[in-house]
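Undergrad: coordinates only, no sequence provided:
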């Protein structure tokens, strides 16, 4: 047998295979994005970048903030320039629709490689469904204020990263208040007196979106000082307290009082968010029962507006525990069923950069949880003033069950439609009772 020529042939063949394999790993000449550098922003030490696919990858990003699309489109373009093999397909849904329909879209991983979640009931439902990838230990977490992203933790794991810091306090027209010699009151009697003066001046005291977001927003400041403990709604869901207890009946009674005295606009229950906002923007209403997230929209619609935040104090002077309400929301997450988890994490890492978070904040009018961001607009500075006040995390989002949360807000609508506070509370409690685990 001619062994030496055969061995020589095998050696040449193996060498050829090795060369071809090395060429194949380069992706056939496709360029890959460079690893992250010092441009990640202060406080962020990038981990070794996971290998990006040589082939172009498209990740889906879904959220409810349609008003942020212009800013996020610009940010996505910057991301894609740095990561040319990752394309981001952004989709938005109205907030109410997002809360009820997002989970179904996320189930098979084809939509929402990166998605957002509300805290509270939606976060709990998505966690129970196992749809959050664990982000614990991700280097980009160091870019965030640790305390402010705690609402994204569950069972010791960082499942989501809240991006926005919102103050869920009503907005008031500063110039109208100054013209009438009014200042934010310190107790319930003062708040009623304020509303009466506004009404007497021919203004709508409070623009209230009773048909959609109003009950869920305004309830937070209305109940914050009425509740006997910060975890009262947790106790309600555990069967240790009831909505028929004094704290909620009193809150419903105060809603009824505002409505009966004509301090909401006519047909408040039929008024949606945009219409309520328009009343305030057109200076027909002096107060808008929403939150800091709407400051920028109001200013855009009416550049002459001067706005600040005001929370009704529903107790006697000196008895208030809290001055207002805050929420960390727009919780960024990676879908556990995503086929491109590393690319999804790269996008969240990009959003966590101080410069990018600053762009998002100043373009959208949303305060953020990223550290050391500089705010340039007066509206963001107004919200930032509240960082030194004593605020409570949004009570509504302490309700873990979505049906219970709906029962609570529906009881407000029931009172405004004419039902007694006691009967409305009783009906809401009956729904909660159905969900209490025996």
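TA: Received, thanks. All values derive from a computational prediction rather than experimental measurement.
Undergrad: please make it C-alpha for all contacts and neighbour counts, starting now.
TA: Fine.
Undergrad: just the helices from the stretch 251-400 of the chain, written as ranges.
TA: For the stretch 251-400 of the chain, the helices defined by DSSP state H, counting those that start in this stretch occupy 273-281, 295-301, 341-351, 354-364, 378-384.
Undergrad: what's the following helix or strand after the longest helix belonging to the chain?
TA: Criterion DSSP state H: the longest helix present in the chain is helix 3-24. Next in sequence after helix 3-24, counting helices and strands by DSSP states H and E, comes strand 57-63.
Undergrad: got another, please set it beside the one above:
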């Protein structure tokens, strides 16, 4: 299936005013969420003039009443293709969709402020996780049970687990969770320089050194977005491989991040990659949205990305073939396991919405055969959306990548409590580490502190 990526964002309604508390630091239980995937542009942070609680009562679209559902999400979660489908949804039902896109570094704070005030949008985006949907979003109180919806049985069981509490489904996946954060590389450049896919950290450094010697910047990194550089920590699967009981020990508060040998190595090696110049001079100010163009230009050779980069680079430069982008796992800590994560951006219907029926119609529309096929066709990184009725579009290059790594290990976002909600705070600490203001050991110590704060807010007995 030939795929294309729509690069320009469609115009969407933006939130216009900020609640008084939104400029303050987020409380421990509302830290910004982990990243997800990508769109090409970065809208400004805004908030709706009228809270959802003041909206008109829900009405059947056949009644002739003007119904608008509001949908707030982080900047990289709603694709152009979904907004196009939203227009089609409006044509078919008469229900309008007001997409409210918020920068990722502000999103969770704003979301939790609105949820706690009882003024959330009809639909809100949130990261799935069997832990955080309880401790952070309290979906049993704040979201609508979707178990009885016509599409609920089509959700991939592994993805459904991360959206369920006591067997009840509270969310709908937005994106392809089969993709993982891996090192995407320019195949022709590797061939030209006689480079092979590295199988450990030392080989990765050797590859970077040879690329740098060819006057190409080895790695495109974009710390300024606040979240992308944290994706390198998915190499923490090495700690799970070293001790399969480690995630459970973290969840039971009988182990810490501080002092773990694999995690200390992971952060130290990442800092070393920057210090050796393998990320170039502008890695602190680069932006994630510019990654495809930076690879297409030949200025950079590699970037940590999902398995849709080939299509995105091709969209920037049609002379750059999609299959000229290959992938290998993040080799920090000599990792050779595939980092799997069935958590991802998801749609939740706010329990306080006055438009629950209309919001349910939108979710039903997005889970239809036609919509899932359209999303797969038009979003480069969507190869297999987590629904049984979604088509598969793996290219040979992507399938080869998955086949190369038979060992699969769950990332900490899915296996460790309170890690995902602390993502942006971890990113801030890592930025300080790159600047020499914190050591890897101090970053790990602060992760323990952040998790303890989250646990206290959740009244977790393991921390009491």
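TA: Done, it's in. Bear in mind the structure is a predicted one, so any value in this text is a computation, not a measurement.
Undergrad: I'd like the helices of the stretch 251-400 of structure 1 as a markdown table, with mean neighbour count appended.
TA: A markdown table is the format used below for the helices of the stretch 251-400 of structure 1 (neighbours: other CA atoms under 10 Å):
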| stretch | mean neighbour count |
| --- | --- |
| helix 273-281 | 19 |
| helix 295-301 | 18 |
| helix 341-351 | 21 |
| helix 354-364 | 22 |
| helix 378-384 | 19 |
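Undergrad: make TSV from those helices and add distance to residue 100 of structure 1 to it.
TA: Formatted as TSV, the helices of the stretch 251-400 of structure 1 follow (distance: least, CA to CA, whole Å):
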stretch	distance to residue 100 of structure 1
helix 273-281	18
helix 295-301	25
helix 341-351	23
helix 354-364	25
helix 378-384	29
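Undergrad: looking at those, which is closest to residue 107 of structure 1?
TA: Within the helices of the stretch 251-400 of structure 1, the stretch nearest residue 107 of structure 1 is helix 341-351; the backing value is 14.9 Å (CA to CA).
Undergrad: quick one on the thing from earlier: the helices of the stretch 251-400 of structure 1: which one's closest to residue 396 of structure 1?
TA: Closest among these, once you apply CA to CA, is helix 273-281, at 18.0 Å.
Undergrad: now the closest one on structure 2. Mean distance?
TA: Compared with structure 2 after the fit, helix 273-281 of structure 1 shows a mean deviation of 3.4 Å (mean CA distance after the TM-score superposition for structure 1).
Undergrad: mind checking how far the equivalent of residue 142 of structure 1 over in structure 2 is from residue 375 of structure 2?
TA: Counting by TM-score structural alignment, residue 142 of structure 1 corresponds to residue 153 in structure 2. For residue 153 of structure 2, the distance to residue 375 of structure 2 (CA to CA, to the nearest Å) stands at 19 Å.
Undergrad: cool, residue 252 of structure 2 as well?
TA: According to CA to CA, residue 252 of structure 2 stands 40 Å off from residue 375 of structure 2.
Undergrad: not counting sequence-adjacent ones, nearest residue to residue 105 of structure 1?
TA: Counting by CA to CA, 6 or more residues apart in numbering, residue 111 is the residue found nearest to residue 105 of structure 1 once chain neighbours are left out, at 6.2 Å.
Undergrad: ok, which stretches of the stretch 51-200 of structure 1 are strands?
TA: For the stretch 51-200 of structure 1, the strands defined by DSSP state E, counting those that start in this stretch occupy 57-63, 86-92, 114-117, 153-154, 157-158, 161-167, 171-173.
Undergrad: now for the last one, which elements pack on it?
TA: Yep, that's strand 171-173 of structure 1 we're talking about. For strand 171-173 of structure 1, the elements it packs on are strand 285-288, strand 307-309, judged by 3 or more CA pairs under 8 Å, 6 or more residues apart in numbering; DSSP states H and E.
Undergrad: about what we covered before: so the longest helix of structure 1 matches what in structure 2?
TA: Using TM-score structural alignment, helix 3-24 of structure 1 finds no match anywhere in structure 2.
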